[in-house]
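Participant: pasting the structure only:
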């Protein structure tokens, strides 16, 4: 946004705030036209700032994804391998289950066609952040051989999508993750 006119920066900030509320309320398929109307701008303005729905979702979830990536680094530095990985998976699962649209966006990232344009890919960032945790857990014998970060993010996404309609999605996601952990990480 550096170098943009002041009105363009204001429009971007307004659109991002309105889009964040719309995605939280209506999920990843929130109406772009409704976002434009609520922000008081034309749909062309939305498309200039966010040329694709994926670009919009990436902007909406950027801070949360960056926070999860930072948590992976922090946990890796202060907890044993198994505990660090499981705590990070709990954080990702809880976020995806409770932040409207995040699990759907992660699922779309995961199943995107190889040539599909992505200006930002939350799954790629989370994969990069979680890979060292998986490597440490594998080296420590705390993870079933052959389990990858992609496998774990797929499971977390599925758990989050399944838990989202539950009256307490965070608790349901935690319960389902605990059931899954018994299969992916043998108790030492």
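Facilitator: Perfect, thanks for sending it. Predicted model only: the values in this text are computed from it and were never measured.
Participant: going forward, measure contacts and count neighbours with C-alpha atoms only.
Facilitator: OK.
Participant: Now do the SS call for residue 134.
Facilitator: Of the three states, residue 134 takes helix under DSSP: H, G, I helix; E, B strand; the rest coil.
Participant: Wait, it touches residue 83, no?
Facilitator: No - using Cα atoms under 8 Å, residue 134 is not in contact with residue 83; the gap is 11.1 Å.
Participant: more neighbours, those two?
Facilitator: Higher neighbour count among residue 134 and residue 83: residue 134, with 23 against 16, using other Cα atoms under 10 Å.
Participant: Next one: that one relative to residue 185, how far apart?
Facilitator: According to Cα to Cα, to the nearest Å, residue 134 stands 11 Å off from residue 185.
Participant: How about residue 4?
Facilitator: Residue 4 is 49 Å from residue 185, by Cα to Cα.
Participant: next one: residue 11
Facilitator: 47 Å.
Participant: again with residue 23
Facilitator: 34 Å.
Participant: between those two, who's got more neighbours?
Facilitator: residue 23 (23 against 19).
Participant: Which secondary structure elements does the helix or strand harbouring that one sit against?
Facilitator: Per DSSP states H and E, residue 23 falls inside helix 6-26. Applying 3 or more Cα pairs under 8 Å, 6 or more residues apart in numbering; DSSP states H and E, one finds that helix 6-26 contacts helix 32-39, helix 43-49, helix 53-78.
Participant: and of those helices, who's closest to residue 150?
Facilitator: helix 53-78 (14.9 Å; Cα to Cα).
Participant: ok, second structure coming up, stack it against the first:
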């Protein structure tokens, strides 16, 4: 197996761009969060309810239903998210920020375990992403920053698995995400079958033993 090559100047430039975009996403997320503790609890409950509703019903999920799931009134929802677009963008940015935070937290795990744990969370994120993109028709400035920051957070996990000899070196991170996103976009009878198929795909990314 050929050794993993060090980053080129172009790759370093991409990494620096990812750092800048991640900061933009973090600032966007932080700017949305209320200061008061009780308001933050309502805000978090609404985001959790929105993710759940989008996963079940897609982009047309009822705002009234989201408020009900969160245990708050519709007025509280509108105080936090004045428009449906605002809710979509905030849910999406929070999901991407969570993926970036997870990538940081996995730094001390064994390389292959870290990569597959992150991919498992990415599969869950794709459900939310699909609903949000449908709702906004892909027209949102936050999408670009979110994608760049997510790629910048997850790519080092693949590189570490490659450096340790646990992942094939002829696969790049874009290849990996396109493959997993394609699987996640397929309708499965159960989540268990979906996860099994993702596992089969990841077996193809793992370096041959012996």
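Facilitator: Thanks, I have it. Bear in mind the structure is a predicted one, so any value in this text is a computation, not a measurement.
Participant: Quickly list what's touching both of residue 134 and residue 185 of the first structure.
Facilitator: By Cα atoms under 8 Å, 6 or more residues apart in numbering, residue 134 of the first structure and residue 185 have these common neighbours: residue 143.
Participant: measure the closest residue to residue 71 of the second structure other than its chain neighbours to residue 126 of the second structure for me?
Facilitator: Leaving aside its chain neighbours, residue 71 of the second structure sits nearest to residue 45 (7.8 Å; criterion: Cα to Cα, 6 or more residues apart in numbering). For residue 45 of the second structure, the distance to residue 126 of the second structure (Cα to Cα) stands at 20 Å.
Participant: outside of stretch 145-155 of the first structure, which residues touch it?
Facilitator: By Cα under 8 Å, 6+ apart, the surrounding residues in contact with stretch 145-155 of the first structure are 89, 107, 110, 123, 127, 130-131, 134, 138, 184.
Participant: Repeat the analysis, applying 10 Å as the threshold.
Facilitator: Stretch 145-155 of the first structure has contacts (Cα atoms under 10 Å, 6 or more residues apart in numbering) with 89, 92-93, 106-107, 110-111, 123-124, 126-135, 137-139, 156-161, 176-177, 180-181, 184-185.
Participant: For the aligned partner of residue 73 of the first structure in the second structure, which non-adjacent residue is closest in space?
Facilitator: Residue pairing (TM-score structural alignment): residue 73 of the first structure is matched to residue 107 of the second structure. Nearest residue to residue 107 of the second structure in three dimensions, chain neighbours excluded: residue 114, at 7.2 Å (Cα to Cα, 6+ apart).
Participant: so what corresponds to that neighbour in the first structure?
Facilitator: Checking TM-score structural alignment: residue 114 of the second structure goes with residue 88.
Participant: does that match really touch residue 72, like I thought?
Facilitator: Yes - the criterion here is Cα atoms under 10 Å, and residue 88 of the first structure meets it with residue 72 at 6.0 Å.
Participant: Neighbour count for those two, which is higher?
Facilitator: Of the pair residue 88 of the first structure and residue 72, residue 72 is the one with more neighbours under other Cα under 10 Å, namely 25 against 22.
Participant: quick one: that one and residue 119 of the first structure, what's the gap?
Facilitator: Going from residue 72 of the first structure to residue 119 of the first structure by Cα to Cα gives 23 Å.
Participant: again, but for residue 90 of the first structure
Facilitator: In this view, residue 90 of the first structure and residue 119 of the first structure are 27 Å apart by Cα to Cα.
Participant: which one of the two has more residues nearby?
Facilitator: More crowded of residue 90 of the first structure and residue 119, by other Cα under 10 Å: residue 90, with 18 against 13.
Participant: tell me the contacts of the more buried one?
Facilitator: Residue 90 of the first structure neighbours (Cα under 10 Å, 6+ apart): 84, 96, 156, 170, 173-174, 177-178.
Participant: If we use 7 Å, what do you get?
Facilitator: Listed by Cα atoms under 7 Å, 6 or more residues apart in numbering, the contact partners of residue 90 of the first structure are residue 174.
Participant: Which strand or helix spans it?
Facilitator: Taking DSSP H and E as the definition, one finds residue 90 of the first structure inside helix 81-98.
Participant: Same question for residue 30 of the first structure.
Facilitator: Following DSSP H and E, one finds residue 30 of the first structure outside all helices and strands.
Participant: who's in contact with it?
Facilitator: Neighbouring residues of residue 30 of the first structure by Cα under 7 Å, 6+ apart: 22-23.
Participant: One more: residue 107 of the first structure?
Facilitator: Going by Cα under 7 Å, 6+ apart, residue 107 of the first structure touches residue 157.
Participant: Buried ones only from the contacts of stretch 145-155 of the first structure, please, as a ChimeraX command.
Facilitator: ChimeraX command restricting the contacts of stretch 145-155 of the first structure to the buried ones, with burial defined by 16 or more other Cα atoms under 10 Å:
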select :89,92,93,106,107,110,123,126,127,129,130,131,132,133,134,135,137,138,156,157,158,159,160,161,176,177,184,185
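Participant: Counting only helices, which of the contacts of stretch 145-155 of the first structure make the cut?
Facilitator: Using DSSP state H, 89, 92-93, 106-107, 110-111, 123-124, 126-135, 137-139, 156-161, 176-177, 180-181, 184 are the members of the contacts of stretch 145-155 of the first structure that sit in helices.
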